[in-house]
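J.: Build me a structure from this.
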Amino acid sequence: MNNSPMARAVTIFQTAFGKVASIHVQAPGRVNLIGEHTDYNDGLVLPCAIDYRTVIVARQRDDRLVRVVAADYEDAADEYSLDAPIERRAAPMWANYVRGVVQELVQRGLPVRGMEMVIAGDVPQGAGLSSSASLSVAVCRLFATLPGFEDVSPIDMALIAQRAENDFVGCKCGNMDQISSASGIQDHALMIDCRSLKVDPVPIPRGAAIMIFNSHVSRGLVDSAYNARRLQCEEAARYFGVPALRDVDPAMLDARGAELAPVVLRRARHVVTENERVAAAAKALAAGNLERMGELMEASHASMRDDFEITMPAIDHLVSIVKAAIGTAGGVRMTGGGFGGCVVALMPRDLVNAARTAVEKDYRGPNGENATIYLCRAAEGAGMAAT
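T.: This next block holds a predicted model:
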């Protein structure tokens, strides 16, 4: 039996709407190799889209009604008119990601039409792999199949999805997740300048494997903690008299940073040094130097732990297990917003089994469970999907 997201969505669409879907789109999740909490500081990041994704199957309606069914939430439904105010719901949260994108499209004056759709996906939720950005970008990609959307670029879609999450859902995320999902290139990471929105593909070396380890540490506090750290970064930027921490270099930090509150200084130091690590990592990856990538990923994790204070003891332990298994041949670090979620590792393929065995033997989550392990490939970004 085919239980893929696409197969589930197609079947549920026929049951829910009594018709065959005519539009099939997808948008991937992402994993960030290095560059954490730099995106909303106008900085540099190095993520890649992954081959786990949100799919939407749909048909255009002849009226102004939007009808949505969520296959991953027991076929829960949401329905509203494009001719009435689109309001944020107290629950379920998935509905707000869809509503937020639709409202943003309407507010931008784009020719939105009524739609009926079923959404399904296999991006792990709450793990820091951008299931929310995958959903938002997929909704945007769906409506971009309509006439009048021809000039909406992948970057436009990413910014629409980001605005929806910032203003409608209420999480002040940066633009990395959405750009990764919209603009991914198979077998490449993306060096993204989050200020200029310039995207440079960086090839993943042949023979390298991307492994993701879900710690099963819940990220329940991530939104409030994320927003608090964003405010601390903005405070540091104001102190230095610059638009964002992207404009602060280590020399400035050393010369004037002592006047900052200690916690704000630590937050700023992470962002400033992380930008330098990302630039160095892009060069190392392009050169196929996994050993140098490993050094930079290790330094990134230490900075997230000590200066940005977003790791957890269980995450640190998981990182140490993987690092012991792969040694200097690759790198491992926490990935995502922090306070739980996933660890990402980049290593030669011949070390995959050693890393898997070590984690299965030595790591247990908060309830005694094993880490869930994903062997990923850098994937294409949002687009039409095959059935």
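
J.: okay, CA-based contacts and neighbour counts for the rest of this
T.: OK.

J.: buried residues in the longest helix seen in the chain?
T.: Longest helix of the chain, by residue count under DSSP state H: helix 262-286. By 16 or more other C-alpha atoms under 10 Å, the buried positions in helix 262-286 come out as 264-279, 281-282, 284-286.

J.: again, but for stretch 76-87
T.: By 16+ other C-alpha under 10 Å, the buried positions in stretch 76-87 come out as 77, 78, 80, 82, 86.

J.: can you pull out the strands in the stretch 101-250 of the chain?
T.: With strands called from DSSP state E, counting those that start in this stretch, the stretch 101-250 of the chain shows them at 115-121, 188-193, 199-203, 208-214.

J.: quick one, which of those is nearest to residue 169?
T.: strand 115-121 (18.1 Å; C-alpha to C-alpha).

J.: Can you tell me which helices and strands the closest one packs against?
T.: Packing partners of strand 115-121 (3 or more C-alpha pairs under 8 Å, 6 or more residues apart in numbering; DSSP states H and E): helix 5-17, strand 44-60, strand 65-70.

J.: Now do the second one against strand 208-214, angle only.
T.: Strand 44-60 and strand 208-214 are oriented at 70 degrees to each other (axes from the mean of the first three to the mean of the last three C-alpha atoms, to 10 degrees).

J.: Check which helices and strands strand 44-60 is in contact with.
T.: Counting contacts by 3+ C-alpha pairs under 8 Å, 6+ apart, strand 44-60 packs against helix 5-17, strand 23-34, strand 115-121, helix 131-143, helix 176-183, strand 188-193, helix 262-286.

J.: another one to check against the first:
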Amino acid sequence: MSNPAQRATKLFVQTFGTKADDLYQAPGRVNIIGEHTDYNEGLVLPAAINFHTVIAVKHREDDLFRAVTDAFPGQIKQWHFGEEGTVSSNDDWANYLKGVTSAMHTSGLHAKGLDLAIVGNVPLGAGLSSSAALEVAFGTAISYASQLHLSPLAIAQLSQRGESQYMCHDCGIMDQMISALAVEDHALLIDCLELESETVLIPEELSIIVIDPGINRKAFMVQFEQRRKECSIITALLGLDSLRDLSSSYLEQRRDTLSSEQFRRARHIITENARASNVARAFQHNNIARFSQLMAQSHQSLRDDFEVILPEVDILVSMIAEHIGERGGVRMSDGCVIALIEHEFTDNVINLVEQEYTQKTGLEATIHLCSASNGAGRISKLPRK
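T.: As a prediction, the model looks like this:
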């Protein structure tokens, strides 16, 4: 199969009858640790992965945007800059694009239109943030084409603002920031309150494996939104601006204010913020055993305090953890399972997942071998046919 850049170039010619001017890309991501902390303005440690959204574009002299994607063949979506209208259920994928131009318009920016063909290999619905890759690739394309000279962080902020305000998805900024700012072979320790980030080299002896366990993704997302609402209620009950401001001592002082369930939810956020920082330090000291312990603690906290781990996912994580011991770390992340393990265990873990997981659960998992990639940017040359 041709790569996304070649496919985007071909789709553009097929759709618009002319060659594209430029190509832009943005990666999907995995979140190594820091689960449910981003929308609570806490710490996260994601890495971009070698699965990308690629957009082929041609500049226009008016303010019209025309978009096509091979994910939904035959659909050409169009709108004028600043005239995105309301969110339409018939324009699911285009809404992410309209959110970006809407955010730019409301921020006082001016951009010319583009014809664009969108192709990607970020698995859809697998918790790898294909939506943020689309937004950031599009924002990057507009910044270059209209000579807006936006920083990667500004593109991430506009992308998140579009999804939050235009689409009314109350999302944190982690996905957009890592897609825009990532550095090859590194994770990024992101402070979601201060919008500051620190590159953290991933130990070279670790392979990154992402496993889609085949669970009901819609049910997972419903549960995700429930936890988000619970955190909002807890924040209000404690009189805080966000749970980022919460300390263990203050939580104990206000214990009678919360139900036992709310107390456990808040405790997860506090401990997970600490774990994100501690994993970054473990990587810097190449301490794989410590990393293994922290990932196990995160998974346990998600299971017992935050109560978002399905039995099938717990089985999968336990299988892998038992096999690798302290030679890597594994936990649930955004509905999938992420494992960073020493290279020599890769084949065994793949076989374990393909054989024993299906036998024990009746579910079929999908395995993605990943590497940490660079963030969004312009592809310097159009590919040859």
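
J.: TM-score for the pair, please.
T.: Once superposed, the chains reach a TM-score of 0.95 (TM-score structural alignment, normalised by the length of the second structure), with 381 aligned residues with a C-alpha RMSD of 1.8 Å.

J.: check contacts around the aligned residue in the first structure for residue 302 of the second structure.
T.: Residue correspondence to the first structure (TM-score structural alignment): residue 302 of the second structure is matched to residue 304. Contacts of residue 304 of the first structure were listed using C-alpha atoms under 8 Å, 6 or more residues apart in numbering, and they are 36, 270, 310, 311.

J.: And the third one, how far from residue 48 of the first structure?
T.: Residue 310 of the first structure is 21 Å from residue 48 of the first structure, where distance means C-alpha to C-alpha, to the nearest Å.

J.: Just want to know which of those two has more residues nearby.
T.: Taking other C-alpha atoms under 10 Å, residue 310 of the first structure and residue 48 do not tie; residue 48 has more neighbours (35 against 21).

J.: Now do the same for that one: its match in the second structure.
T.: So, by TM-score structural alignment, residue 48 of the first structure is matched to residue 47.

J.: those strands in the stretch 251-385 of the second structure, which residues are they?
T.: Counting by DSSP E, counting those that start in this stretch, the strands of the stretch 251-385 of the second structure are 328-333, 336-342, 366-370, 377-379.

J.: for those strands, which one ends up most surrounded?
T.: Using mean count of other C-alpha atoms under 10 Å, the stretch among the strands of the stretch 251-385 of the second structure with the greatest mean number of neighbours is strand 328-333 (a mean of 28).

J.: Show where that strand falls in the first structure, residue numbers please.
T.: Mapping strand 328-333 of the second structure onto the first structure (TM-score structural alignment) gives residues 330-335.

J.: one step back: could you dump the strands of the stretch 101-250 of the first structure to JSON lines with distance to residue 315 of the first structure and mean neighbour count?
T.: Below are the strands of the stretch 101-250 of the first structure laid out as JSON lines (distance: least, C-alpha to C-alpha, whole Å; neighbours: other C-alpha atoms under 10 Å):
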{"stretch": "strand 115-121", "distance to residue 315 of the first structure": "25", "mean neighbour count": "25"}
{"stretch": "strand 188-193", "distance to residue 315 of the first structure": "24", "mean neighbour count": "24"}
{"stretch": "strand 199-203", "distance to residue 315 of the first structure": "27", "mean neighbour count": "18"}
{"stretch": "strand 208-214", "distance to residue 315 of the first structure": "9", "mean neighbour count": "22"}
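
J.: looking at those, which is closest to residue 154 of the first structure?
T.: Nearest to residue 154 of the first structure, of all those, is strand 199-203, at 11.2 Å by C-alpha to C-alpha.

J.: Identify the residue of the first structure aligned to residue 65 of the second structure.
T.: For residue 65 of the second structure, the aligned position in the first structure is occupied by residue 66, per TM-score structural alignment.

J.: Distance check, its match against residue 98 of the first structure.
T.: To residue 98 of the first structure, residue 66 of the first structure is 10 Å away according to C-alpha to C-alpha.

J.: Those two - which one has more neighbours?
T.: Using other C-alpha under 10 Å, the more surrounded residue of residue 66 of the first structure and residue 98 is residue 98, with 24 against 19.
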